[in-house]
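Asker: got a structure for you, letters missing:
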């Protein structure tokens, strides 16, 4: 029997995975003042009405990973919130610490892993398919600001978390690929792919730098890991798993704007005050 799951991209690090009457939502955020996610692509009461169980995963409390609007959804559907035990005590839900495991329903269970920033990363199993959302787990070294010692510590901390994941089966992974890090922006996701070997990796946390993410997906996929760039709010893919758990990816509405093999990517600064404007990524100097 074929298992089907629909993956939808919202904005920044926000995704949902739907299967049957179960909906998983990760780090939903509509952008500052709710201006980045078009109304037509938002999760609405009508969206929620199609599901008998909804699980909302919050990796941590940073603005770009937690939109308080998610706590209005329980008016319209049976919603369970999963959040780190370190988040504000006023927020209700199932709280987790590093290494914790919870069976949420007969379809869904979750294991929490550490982060190299605040909060947690989550490995969720839904009907035997394993989905990892990294939250802010990454090799965060800021080359223009960090000292060699700080860079070494960041790499060590990241690799320690990766060792706790070694041997874990991951079918789908959402992982930060953040161009603000400059030349080594792909060090974290590449190391994650090497250690964990997810079957499918979807970049996130790219601050609207879609052209960089498309180029990263083109050149970084491997025989073990397919990479798909979902860069426009509302992009969707359908995953099919057969009885042998072979996975087929159907592109439903993913923006297709591939970068030519020899074309360099023009990296404009995301923030005019960003100290990483002079990126070491391939750029057109003209």
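Answerer: Yes, it's here. Fair warning: this is a prediction, and the values are worked out from it, not measured in the lab.
Asker: please make it C-alpha for all contacts and neighbour counts, starting now.
Answerer: Will do.
Asker: pull the residues that contact stretch 162-171.
Answerer: If you take CA atoms under 8 Å, 6 or more residues apart in numbering as the criterion, stretch 162-171 is touched by 113, 129, 130, 131, 132, 192, 195, 196, 197, 198, 199, 200.
Asker: dropping in the other structure now:
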């Protein structure tokens, strides 16, 4: 399995028999074998996670399917599967479990070809010091913890999770809690708004927590790839 970063929260995951693209909205698409199965996942309709042009971009792929959160308003077609939060699906040889976002749409866990991968979409502990009431903080925290309970002790090979510098000193709360809740081998931070230096900051701030986990320098996999 190979990971290639596209942009923001967008990734290409290459398997032996298929490719999966997550949350493409802009950036250069790496070469993709059009003869292999292609699954295009969009976790929600926010403009930094979904681009309606994906249907035109991959129209020449013989075996392309689109796995879209059901908040995305678009005309139904044969190749589209709409996904709800907190559901399980079997699509071809993909075993899929979804979770409810703390913002919009879904997070998604996919098992295929002996690997389990997770893309968090906008499921994160979105808390903003000085910009929320206690009631808003408590509601967000409860919603986030409820989804993390569903992921408790899950064995995950690769997780793509938000690490958002806009949250100030709380930039890493969600990712830290995700790591503490799951048994994840590799983490690819995303949603960084081009501030990739926060990956190094996260590593420096959380050395003990990360002793048994590899944090991928996400942006460095764009030109090459990271093999898992």
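Answerer: Great, that's in hand. These numbers come from a predicted model, not from an experiment.
Asker: which of the contacts of stretch 162-171 of the first structure fall within helices?
Answerer: The helices, defined by DSSP state H, take in 192, 195, 196 from these.
Asker: so who does the first one touch?
Answerer: The reference is to residue 192 of the first structure. Counting by CA under 8 Å, 6+ apart, residue 192 of the first structure has contacts residue 162.
Asker: the second structure: which residue goes with that one?
Answerer: With TM-score structural alignment as the criterion, residue 192 of the first structure lines up with residue 178 in the second structure.
Asker: any idea which helix is longest in the second structure?
Answerer: Longest helix in the second structure, counting by DSSP H: helix 134-150.
Asker: in that one, what's buried?
Answerer: Buried residues in helix 134-150 of the second structure, counted by 16 or more other CA atoms under 10 Å: 137, 140, 141, 143, 144, 145, 147, 148.
Asker: give me the residue at the spatial middle of the first structure.
Answerer: The centroid of the first structure falls nearest to residue 174 when counting by CA atoms, centre = their mean (3.2 Å).
Asker: that one belongs to a strand, doesn't it?
Answerer: Yes. When classified by DSSP: H, G, I helix; E, B strand; the rest coil, residue 174 of the first structure is found to be part of a strand.
Asker: you'd agree it is up against residue 137?
Answerer: No. Assessed by CA atoms under 8 Å, residue 174 of the first structure is found out of contact with residue 137, at 10.5 Å.
Asker: quick one: map residue 216 of the first structure onto the second structure.
Answerer: Match for residue 216 of the first structure (TM-score structural alignment): residue 202.
Asker: all the strands of the second structure, residue numbers only.
Answerer: Counting by DSSP state E, the second structure has strands at residues 2-7, 10-14, 18-22, 37-42, 64-69, 80-83, 88-91, 94-100, 106-112, 115-119, 155-162, 183-190, 214-215, 226-227.
Asker: for residue 78 of the first structure, see how far away the closest residue to residue 196 of the first structure other than its chain neighbours is.
Answerer: Of all residues not flanking residue 196 of the first structure in the chain, residue 166 sits nearest, at 5.7 Å (CA to CA, 6 or more residues apart in numbering). Distance of residue 166 of the first structure to residue 78 of the first structure, given as CA to CA, to the nearest Å: 34 Å.
Asker: and for residue 178 of the first structure?
Answerer: Residue 178 of the first structure is 34 Å from residue 78 of the first structure, where distance means CA to CA.
Asker: could you do residue 51 of the first structure as well?
Answerer: To residue 78 of the first structure, residue 51 of the first structure is 8 Å away according to CA to CA.
Asker: of those two, who's got more company?
Answerer: Shown here are residue 51 of the first structure and residue 78; by other CA atoms under 10 Å, residue 51 has more neighbours (17 against 14).
Asker: how about the contacts made by the nearest residue to that one once chain neighbours are set aside?
Answerer: Setting aside the residues directly before and after it, residue 51 of the first structure is nearest to residue 21 in space (CA to CA, 6+ apart), at 4.4 Å. Going by CA under 8 Å, 6+ apart, residue 21 of the first structure touches 50, 51, 52, 53.
Asker: of these, which stay in contact in the second structure?
Answerer: Conservation of the contacts of residue 21 of the first structure in the second structure, assessed by both residues aligned by TM-score structural alignment, their matches' CA atoms under 8 Å: retained contacts are 52, 53.
Asker: what sits against the equivalent of residue 158 of the second structure over in the first structure?
Answerer: Using TM-score structural alignment, the partner of residue 158 of the second structure in the first structure is residue 172. Shown in contact with residue 172 of the first structure (CA under 8 Å, 6+ apart): 130, 131, 132, 198, 199, 200, 201, 202.
Asker: over to residue 103 of the second structure?
Answerer: Each residue near residue 103 of the second structure by CA under 8 Å, 6+ apart is listed here: 122, 123, 124.
Asker: the first structure: which residue goes with that one?
Answerer: That one, residue 103 of the second structure, aligns with residue 117 by TM-score structural alignment.
Asker: what does residue 4 of the second structure give?
Answerer: Using TM-score structural alignment, residue 4 of the second structure pairs with residue 8 in the first structure.
Asker: contact partners for its match?
Answerer: Applying CA under 8 Å, 6+ apart, we find residue 8 of the first structure in contact with 15, 16, 17, 234, 235, 236, 237.
Asker: could you export the residues you listed as a markdown table, including neighbour count?
Answerer: Shown next, in a markdown table, are these (neighbours: other CA atoms under 10 Å):
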| residue | neighbour count |
| --- | --- |
| 15 | 24 |
| 16 | 21 |
| 17 | 21 |
| 234 | 21 |
| 235 | 20 |
| 236 | 22 |
| 237 | 20 |
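Asker: in JSON lines: these, plus distance to residue 105 of the first structure.
Answerer: JSON lines is the format used below for the contacts of residue 8 of the first structure (distance: CA to CA, whole Å):
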{"residue": "15", "distance to residue 105 of the first structure": "20"}
{"residue": "16", "distance to residue 105 of the first structure": "17"}
{"residue": "17", "distance to residue 105 of the first structure": "16"}
{"residue": "234", "distance to residue 105 of the first structure": "27"}
{"residue": "235", "distance to residue 105 of the first structure": "28"}
{"residue": "236", "distance to residue 105 of the first structure": "25"}
{"residue": "237", "distance to residue 105 of the first structure": "25"}
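Asker: right, and residue 16 of the second structure touches residue 1 too?
Answerer: Yes. Assessed by CA under 8 Å, residue 16 of the second structure is found in contact with residue 1 at 7.2 Å.
Asker: these two: which has the busier surroundings?
Answerer: Just comparing residue 16 of the second structure and residue 1: by other CA under 10 Å the higher neighbour count belongs to residue 1, 17 against 9.
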